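In: Build me a structure from this.
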Amino acid sequence: MTTAPRARVQRRPVHGVVLLDKPIGLSSNQALQKVKWLLRAEKAGHTGTLDPLATGVLPLCFGAATKFSQLHLDADKGYRAVLRLGATTSTGDLEGEITSTAEVDRSALTPERLQAVVARFTGPISQLPPMYSALKKDGKALYEYARAGIEVERAPRAVTIRELSLRLLPESDPATVELELQVLCSKGTYVRTLAEDIGQALGCGAHLSALRRTRTGEFELSQCISIEAIEALPDSERLGVLLPVETLLARHARVTLDEHNAGRFLSGMRRRGPWADGAQVAVHADHPAALLGTAHVEAGELIPGRLLSPIEIQQILESHS
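Out: Predicted coordinates:
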């Protein structure tokens, strides 16, 4: 008995942003490919990775939105994590092998002591990137060296912890002492490293037992949708989960051009007008109303940045009609 060949998915131009609540167990790319398949999208990318063991906010960009994904790579991130005290692991989380253990005196974890640790790790700090990370040395990711049992020299990185809190979690197992950590931090911050450093400061060691991203930039967990929820929708309704491309440019100043100037701007020409200087500008056409791309204004001159193509603009307009 022969099996009928599997029908190929008919891809289509899709433009916009999906705020995904990434599930545990999937890499960011696996989650992206799953949603790309569900939407039958031609082109997709994400705005920074989440470890397979982490869940939470993962903005996915489709079509024209991929041109602006870099903006959210640089955004501040918020996390809620659980730190398991009394043991360190090779990876800084539950996946690794235990490398050291220590007794934990639960009664010594007073609010005053925890607050002193919070003060120590709030503001600009220096972090040594973990070996189990995607940072590259000589063209190879650090985790590849780590899996081969090789530790390489890494340079400390400056990051900023904007907000931090620690709370002792209720005892559920006499052998386990855990802290809840909530943090708002700059790009490039490793929460696993922060957990390890806090464990070291408490004198007992620590590793992550859970990690959930609660925000990235202005996007919050309450705005996100799960893969299961997208799957449950009929194919004809799935594009309804997309947010507009300009969602990624919410913090940009807005400039609107008439039809004549919009065409010239799209061809890469600078436009002069009564605009205030600014590094981040979202440029729109007034008729038909459409996003054209980004720019910056210098000495009153609008200088094109990342531009949508006329085909992308037409496809977006048609999808809204």
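In: rest of the way, CA atoms for contacts and neighbours
Out: Will do.
In: Could you measure from residue 253 over to residue 17?
Out: Distance of residue 253 to residue 17, computed by Cα to Cα, to the nearest Å: 20 Å.
In: which ones are touching the residue nearest to the spatial centre of the chain?
Out: Closest residue to the average C-alpha location of the chain: residue 48 at 4.3 Å, with Cα atoms, centre = their mean. Counting by Cα atoms under 8 Å, 6 or more residues apart in numbering, residue 48 makes contact with 58, 72, 73.
In: Surely it forms part of a helix?
Out: No: under DSSP: H, G, I helix; E, B strand; the rest coil, residue 48 falls outside any helix and is assigned coil.
In: rewinding a little: neighbour-wise, which of residue 253 and residue 17 wins?
Out: A count of neighbours by other Cα atoms under 10 Å puts residue 17 above the other of residue 253 and residue 17, at 26 against 16.
In: residues contacting the residue nearest to residue 76 when sequence neighbours are not counted?
Out: Nearest in space to residue 76, with sequence neighbours left out and distances taken as Cα to Cα, 6 or more residues apart in numbering, is residue 186 at 4.6 Å. Residues near residue 186 by Cα under 8 Å, 6+ apart: 74, 75, 76, 77, 159, 160, 161, 162.
In: Tell me the buried residues within the residues you listed.
Out: For these, a neighbour count by 16 or more other Cα atoms under 10 Å gives the buried set as 75, 76, 77, 159, 160, 161, 162.
In: Here is a second sequence; please produce its structure as well for comparison:
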Amino acid sequence: MIERAPRIRVQRRPVHGVLLLDKPLGLSSNNALQKVKWLLRAEKAGHTGTLDPLATGVLPLCFGAATKFSALQLDAPKTYEAVALLGITTSTGDAEGEVLQRRDVDPGQLTPERLAQVQAQFTGAIRQVPPMHSALKKDGKALYEYARAGVEVERAPRDVTIHALELAVSQVGKAQTAIKIIVTCSKGTYIRTLGEDIGQALGCGAHLTFLRRIDTGGLGVQRCVTLAALEAMTEDERLACVQSVDTLLAQHERVTLDESEAGRFLSGLRRRGPWADAPAVAVYGTRPRALLGVAHVAQGELIPDRLLSPLEIQQILESAPRA
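Out: All right, here's what the predicted structure looks like:
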């Protein structure tokens, strides 16, 4: 009988904050989250929306109190770099799928004027048909499950917004013409579909061979740490990579309350003050300065939306570096 080595039980601990991960190729967002959660020995964790296994780049991971605000990143604009290989369409819209069609590509037709025309066509409010290889649900079942079974179902077009788009002629491998895409887009935009549609508009079809998210809601890839780097660090170095909870609240207005008002706000009570109306406010207390939660202001009233618990605030203060 083969004896199995005893499982090592990880002693979890409260960790509060945001780790900006540069997600590696081939790893799902959830697998990346679980690996980092294990490295930090964190009690509670979540991510801010999935990034395809075939994509790399910015994946904000939330721990402890930060998970209360993770949904804010779901709605944030995102910026991607992508490469669409022209002349070949695939079943998945990327290099993983089966080749459906090959067409000749005439690089001479890809003039700056032609690219500018297509760029304008896909900038602003556009409609996309979600790909079959996606996690969208139809009758309680993900579309990719139908696709794997060889079944295609009807999908309603969705309205998305392309805030900015840059197209440039590039190459993949030896003499394979491609389009490099830099796009800032709204929630719900499928970059694979965008690459396919651009290829269709150019008259030759396309599929993605590269996809990297370089920004989400103002959190850029230059602030990220790789999984390999985290694995090589000491435990204290890993904890030092965890940024404060309010990293997710950079676009919020700021309101600071005195000690008595902070206590009432944390009890869920509305506070009245000289504040202009604002849909998104990060609220802080004094002595010591600490994030209390998020709120909105309407007609001079500060109305709580999501609050940190006193225990979470205490743990954040206790884990802060000593001056």
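In: Neighbour-wise, which one of the contacts of residue 48 of structure 1 leads?
Out: Busiest of the contacts of residue 48 of structure 1 [other Cα under 10 Å] is residue 58, holding 29 neighbours.
In: What's the separation between it and residue 268 of structure 1?
Out: Where residue 268 of structure 1 is concerned, residue 58 of structure 1 sits at a distance of 32 Å (Cα to Cα).
In: next one: residue 92 of structure 1
Out: Going from residue 92 of structure 1 to residue 268 of structure 1 by Cα to Cα gives 48 Å.
In: And the two? Which one has more around it.
Out: Ranked by neighbour count (other Cα under 10 Å), residue 92 of structure 1 and residue 268 place residue 92 first, with 26 against 13.
In: show me the residues around the nearest residue to residue 78 of structure 2 once chain neighbours are set aside that make contact.
Out: Counting by Cα to Cα, 6+ apart, residue 78 of structure 2 lies nearest to residue 216, which is 4.4 Å off, once chain neighbours are set aside. By Cα under 8 Å, 6+ apart, the contact list for residue 216 of structure 2 reads 58, 73, 76, 77, 78, 79.
In: which residue in structure 1 lines up with residue 216 of structure 2?
Out: When structure 1 is aligned by TM-score structural alignment, residue 216 of structure 2 is paired with residue 216.
In: Superposed on structure 1, what's the mean shift for the helix or strand harbouring residue 262 of structure 2?
Out: Using DSSP states H and E, residue 262 of structure 2 maps to helix 259-266. Helix 259-266 of structure 2, aligned to structure 1 and superposed, deviates on average by 1.2 Å (mean Cα distance after the TM-score superposition for structure 1).
In: and the nearest residue to residue 246 of structure 1 once chain neighbours are set aside, which of the three is it?
Out: Excluding its sequence neighbours, the residue lying closest to residue 246 of structure 1 (Cα to Cα, 6+ apart) is residue 291, at 7.0 Å. Classification of residue 291 of structure 1 using three-state DSSP returns strand.
In: three-state assignment of residue 196 of structure 2?
Out: Going by three-state DSSP: residue 196 of structure 2 is helix.
In: And the closest residue to it other than its chain neighbours, how far from residue 309 of structure 2?
Out: Spatial nearest neighbour of residue 196 of structure 2, chain neighbours left out: residue 206 (5.1 Å); criterion: Cα to Cα, 6+ apart. Distance of residue 206 of structure 2 to residue 309 of structure 2, computed by Cα to Cα: 50 Å.
In: Same drill for the two, tell me which one is more crowded.
Out: residue 206 (32 against 14).
In: wait, what's in contact with the more buried one?
Out: 84-89, 93, 195-200.
In: if we take those, which one ends up nearest to residue 233 of structure 2?
Out: residue 84 (36.0 Å; Cα to Cα).
In: so the closest one touches residue 194, yeah?
Out: No: counting by Cα atoms under 8 Å, residue 194 is not a contact partner of residue 84 of structure 2; they are 9.4 Å apart.
In: Look at the two and report which has more neighbours.
Out: residue 84 (33 against 23).
In: What residues does the more buried one make contact with?
Out: Contacts of residue 84 of structure 2 (Cα under 8 Å, 6+ apart): 178, 179, 180, 181, 195, 196, 199, 206, 207, 208, 209, 210.
In: what about 7 Å?
Out: 178, 179, 180, 195, 206, 207, 208, 209 (Cα atoms under 7 Å, 6 or more residues apart in numbering).
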